[in-house]
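Asker: Predicted model and sequence below, questions to follow.
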Amino acid sequence: MMRTGIIAAILFVLAHFALLTGVTTPEKFYFDEVHYVPAARQMLEAAMREPMLNPMHPPLAKQFMALSIHWFGDIPLGWRYPSVLFGSLAVVAVYLCGLALFGAQGPAVAASLLASFNQMLFVQSRIAMLDIFSLAFSLFAITAFMHGFRRKRPHLWFALAGIGFGLSAACKWSGAFVLAVCIGIIAVIRLMQIWRTQFADARADDWYRPDLWPGFNGWHFAACFLLIPAAVYLATFIPLYGFSVPGILEAQRRIFSDNTTSAIAGHTYMSSWPSWPFLMRPVWYLFDKIDEDHIAAVVLLGNPLILWPALIAVAICLRDWIVTRRLDAFLILAFYFGPYLAWALLPRTLGFIYYYLPAATTASFALVYALKRGSLPGWLLWAYVAIGFAGFAAMLPISAAFIGTSMATFSRLMIFQNWI
C-alpha cells in the first residue's frame, strides 16, 4: 500500500510539473476557453445575472475554474490551473486503474506513461475546457468498479464508483457514458445468472461467473449506479439554483435540448466518430504567427506512435476475450468501446476528435495487455513506452504554445494534408 502511494505521488508530481510548464502561454483565450472562462467568471458574481453563460453543460468543471480564478486571479494561470490539476490526477487514476486491472506495478506504471504520452491528455490538461475534469473522475470511478468486480461484496467499491460517475457527469454529460457501460455489464451478468449460464470449462479469470456478487441485489444496484450518481450530480447545481427544484429541472431540460439537437452549424475542424481512432482530422486550438518563419501552435491530434498501434492491441484483446473469455480483456474492451461508440448513438452531427479522449486514454491498457501477454520479453513493453515518448517529444512544438516552432518543422509534422 505504501509503495502504491509513493508511486502515485511521484507520477502526480512529474505530471503536474510537465503540464504546468508554460501553461500561461498564450495569455489570451484560445479555442473553447472563450465559452467556459466567462461562464466561470459569472459564477463569482454576487448575484447570478441572466442570461446564464454556457448553460448547455453542467456546472462542476466551471465551478473549479471559478475557484481557481478566485485564488489565482483572472489570469491565464487562474483559467487553466484546474485543468493541470485534474490532468495530473488523471495520470494517477490510470496508474491505479492499471493496478486493479493487471495486479502488478510495472504494467500499471507503463499504462500511466502511455496515457501521458498519447498527446491528447497533455493538450486537454493545458486548456480551460471541460473534458479533462470528466475524464479524471471517470477514471477513478472505473478504478473503483474494477476493484469491486472481483470481490464477493463489491458494495463499497461500487458506491465509490457511483460517486465518481456522478462527478464526471456533473462536468460534462458524456461522463455518463462510462456509467452506462457499468450498468450494461452488470445487467448482462445478472441476466446470464438468471438464465443459469455456465461455461463447461470455467476458469478463475473468466469475465463471467455464476457466483459473482452473491449479496449484491437489485436495491444495492439501484443505490450504487442510479441514486448515488444522481444525487451527487444534482448536488452540484445547488450553488447555482439553491434548492429550487423547478430551477434545477429546467437546467436539465436545457442541457438535454442543447446536447441532443442536430441543428448545429458546421465547424472547420469537425469530424465524425468513425474517423477518430485513425486520427484523420485534428483540431487546431491555436495557430499564431510569431514572425515570418515561426508560429505558436496547439493541435489536438493524438500520438500516432501510440494510438495507431493501439488499434491492433484492441483487436488482440477482442480475440482473447472471444477465445479465452479473459476478464482483463473484457474490461479493456468495455471501457474502450463504450465511451467511444456512444457517440454513434447521438443525433447531433457536430463532433470533434477530442471526444475520443476517454477511449484514447483507456487504449493504453490495451497496449500494455498486448505487450505483456504470452512469452513476450518484459523489456519490450518498456521499449515501446520509450517509442511512445519519442513520438510525444517530436510533437511538443505543436502541443505546447510556449515552445513555438518553425514553419519547416510544422510542415514536417503535418504528414497528411487533412491534418492542416
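Answerer: Great, that's in hand. Just so we're clear, the structure is a prediction, and the values are computed from it rather than from any experiment.
Asker: CA only for contacts and neighbour counts going forward, please
Answerer: Will do.
Asker: From H57, how far out is F256?
Answerer: In this view, F256 and H57 are 9 Å apart by Cα to Cα, to the nearest Å.
Asker: how about stretch 31-44: buried residues?
Answerer: By neighbour count on 16 or more other Cα atoms under 10 Å, the buried set for stretch 31-44 is 33, 36-43.
Asker: between F256 and H57, which one's more packed in?
Answerer: H57 (23 against 14; other Cα atoms under 10 Å).
Asker: Identify the residues contacting the more buried one.
Answerer: When contacts are counted by Cα atoms under 8 Å, 6 or more residues apart in numbering, H57 touches 171-173, 255.
Asker: Please compare the first structure with the one that follows:
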Amino acid sequence: MALAPENRSDPFGWTFLLCAAFMFLCLVRLTIPSSPYFDEVHYLPAARALLDGGEWLNREHPLLGKEILALGIASFGDTALGWRIFPLMCGTLALFAAMRALWFATYSRFASLAYGLLLATGFLLFVHTRIAMLDIFMVAFFAVALWQCAAGLREPETAQWRLALAGIAIGLSMASKWNVLVVAMLPGLAFLGARLAASRRRLLLSKRGIPIAGMSLIQAGFLLGLLPLFVYWLTYIPAYFYDDNILEIGGFIQHHQTMLELQQSLKTPHNYQSNWPDWLLNLRAIWYLYEPVDGAQRGVMLIGNPLTMLLGLPAMAWAVWAGTKRRRWDLIAIVSLFAVSLGMWLFVGKPIQFYYHYFLPSCFLLASLAMALDELWQGGNRWMPLSALAGSLGIFACFYPILSASPLDGVAAFETWTWIEGWR
C-alpha cells in the first residue's frame, strides 16, 4: 500500500459519473446485432438449456456465466436485451470495482480516475460489456475481490466482512471462467507471505502484524481459500438436476478432469489465433462481427487501444523498477497480478489461444500506466499525463464505430481501422 496522504478526498462521485457515462455508451446499439454473434452462439444455447432443464451444453466451461445469461433471458426475454443486459451491468461493475481497488491501494485521486478512463477507453472492457460471453463476469467478480482486499487492508476494522466478500467474489470469478484460476490464489498467498515475513511465532493463530491486524492466518485461509472453493461448488448445483448428462453425486472431480480434456482438445488452427507476444504488441485483432446485419454493414473488432496498450509496456517496466527499488507494494501487487495472469498462458495446455485471453492481464497493464501517469502528475508534470489520457479518449472515439456495431459505409469500410496487416 502507498502511504496515505494527510488530506485525501475520495473521488467516489467522479467514479460514479465516469461509470455512468461508460454504461450509457455501452447501451447505444446494445441490442444490435439482434441475432447472436461470435461466441454468443455457444453460450446462449447453454443458457437456454439451463432454463428448460435439458441437455448440459458447453461443458468445457464452468456454469456461473451461463447461469447469469439464463437469468437475463428469464427476466428480460430471449432477445438481444435479455442476452446482454447482465454483461452490461457486470462490465460497469468491473470498471467501478477496479477504480475503487486502485483508490484504496494508492489513495490517489488522479491515479484512480486516470485508471477508470484508461479502462473505459481501452477497447477490451467496452467490447465485452456489450456481448454475451463469459469473460466479463470473470473480470467483474475478480475486480470486486481486489477492491474488497485493498479496502480491508486500509480499514482493518472492516476486514472481516470485506475479506468474506472477497472470498465470495473470487469463487464467483473462478466459476465464470477458468482464466482467473492461478491469479485468484494471489490474495491468499500474499497474506501468507506477509505473515511469514513478520516472523510471528504463533503463525496460524496470531492476530498481530501485517497485513491485517486482528485477523489470524487461519481466518484469512478460510475466507480467501476455502470459502471461494465452496462458492465455486455451489454454482454447480443445477448440474445435478439436468435431464441429460447430469452431474452424479461424487462425480465433481471427474467432471473437472473432463473439462480439462475438453479445454485441451481444440487443436485446429484458427485464422484469429494468437499468443502472448502478439497480445503485448497488439498485433492480432479478432473480428467478432463483420457482415450486413439489421439493415446495414456493421462490425465489432477486438483489439486493445493502440496507444495505451503500447504505453503500458514501459509503464509496467517502470513499475517493476520503482516497486523493487522503493519497496512500493502497490506497484509490486500490480506487477505480480500482471505477470501471473499473463504468464499462465505460457504453460497452460490450451494449444489455440486468442486475444481475448489478454483481457484480464490488460487490466493490470493499464493500472501500471495509470500509476506511471500519476507519478508524473504528482511530480508537477501535467501535460504528459493529460496528453496520454486525451490520446486514449481520442483513439477510442475514432474506433467507436467499429467497436459498437455502427452502420458502416460499405463492405470495404473496415480498411479505415485496419492500420496493420494483423488487424485485417
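Answerer: Everything's here; your move. Note that this is a predicted model, so its numbers are computed, not measured.
Asker: Verify the stated contact: A170 of structure 1 with Q63.
Answerer: No. Between A170 of structure 1 and Q63 there is no contact under Cα atoms under 8 Å: 10.4 Å.
Asker: where do the strands sit along structure 1?
Answerer: 283-289, 294-300, 405-406 (DSSP state E).
Asker: With mean neighbour count and distance to L85 of structure 1 as extra columns, can I get those in TSV?
Answerer: Below are the strands of structure 1 laid out as TSV (neighbours: other Cα atoms under 10 Å; distance: least, Cα to Cα, whole Å):
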stretch	mean neighbour count	distance to L85 of structure 1
strand 283-289	17	20
strand 294-300	22	19
strand 405-406	18	27
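Asker: and of those strands, who's closest to A8 of structure 1?
Answerer: strand 294-300 (26.4 Å; Cα to Cα).
Asker: Now S262 of structure 1: closest residue in space, sequence neighbours ignored.
Answerer: Nearest residue to S262 of structure 1, sequence neighbours excluded (Cα to Cα, 6 or more residues apart in numbering): R348, at 4.1 Å.
Asker: The one you found matches what in structure 2?
Answerer: Aligning on TM-score structural alignment places R348 of structure 1 opposite K350 in structure 2.
Asker: what number of residues lie near its match?
Answerer: The tally of other residues near K350 of structure 2 (other Cα under 10 Å) stands at 16.
Asker: isn't it right next to L262, touching?
Answerer: No. Using Cα under 8 Å, K350 of structure 2 is not in contact with L262; the gap is 9.6 Å.
Asker: what touches both of the two?
Answerer: With Cα under 8 Å, 6+ apart as the test, K350 of structure 2 and L262 reach no residue in common.
Asker: How many residues are close by the corresponding residue of structure 1 for S274 of structure 2?
Answerer: Under the alignment (TM-score structural alignment), S274 of structure 2 pairs with S271 of structure 1. Residues lying near S271 of structure 1 (other Cα under 10 Å) number 21.
Asker: can you pull the contacts of Y95 of structure 1?
Answerer: Applying Cα under 8 Å, 6+ apart, the residues contacting Y95 of structure 1 are 8, 108-109, 111-112.
Asker: which position in structure 2 aligns with it?
Answerer: Matched to structure 2 by TM-score structural alignment, Y95 of structure 1 sits across from M99.
Asker: what does P314 of structure 2 align to in structure 1?
Answerer: Aligned partner of P314 of structure 2 by TM-score structural alignment: I312.
Asker: From E60 of structure 2, how far off is the most centrally placed residue in structure 2?
Answerer: When Cα atoms, centre = their mean is applied to structure 2, the residue found nearest the centroid is V139 (2.5 Å). Separation of V139 of structure 2 from E60 of structure 2 (Cα to Cα): 19 Å.
Asker: before we move on, what about L95 of structure 2?
Answerer: 28 Å.
Asker: Kindly report the same for A98 of structure 2.
Answerer: Taking Cα to Cα as the measure, A98 of structure 2 falls 28 Å from E60 of structure 2.
Asker: These two: which is more packed in?
Answerer: Neighbour comparison, A98 of structure 2 and E60: the larger count goes to A98, with 26 against 19 (by other Cα under 10 Å).
Asker: What residues does L95 of structure 2 make contact with?
Answerer: 19, 116, 119-120, 140.
Asker: possible to save the residues you listed as JSON lines with distance to L393 of structure 2 and neighbour count?
Answerer: Shown next, in JSON lines, are the contacts of L95 of structure 2 (distance: Cα to Cα, whole Å; neighbours: other Cα atoms under 10 Å):
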{"residue": "C19", "distance to L393 of structure 2": "15", "neighbour count": "22"}
{"residue": "G116", "distance to L393 of structure 2": "11", "neighbour count": "27"}
{"residue": "L119", "distance to L393 of structure 2": "10", "neighbour count": "27"}
{"residue": "A120", "distance to L393 of structure 2": "9", "neighbour count": "24"}
{"residue": "A140", "distance to L393 of structure 2": "22", "neighbour count": "27"}
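Asker: can you give me the helices in the stretch 51-200 of structure 2?
Answerer: Ranges of helices in the stretch 51-200 of structure 2, per DSSP state H, counting those that start in this stretch, are 64-76, 80-106, 109-120, 124-129, 135-154, 159-174, 186-198.
Asker: And the first one, what does it pack against?
Answerer: Under the contact criterion of 3 or more Cα pairs under 8 Å, 6 or more residues apart in numbering; DSSP states H and E, helix 64-76 of structure 2 touches helix 40-52, helix 80-106.
Asker: okay, those helices in JSON lines with distance to Y232 of structure 2 next?
Answerer: What follows is the helices and strands packed on helix 64-76 of structure 2, written out as JSON lines (distance: least, Cα to Cα, whole Å):
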{"stretch": "helix 40-52", "distance to Y232 of structure 2": "17"}
{"stretch": "helix 80-106", "distance to Y232 of structure 2": "18"}
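Asker: Which among those is found nearest to E291 of structure 2?
Answerer: helix 40-52 (15.8 Å).
Asker: helices or strands up against that closest one?
Answerer: Helix 40-52 of structure 2 packs on helix 64-76, going by 3+ Cα pairs under 8 Å, 6+ apart.
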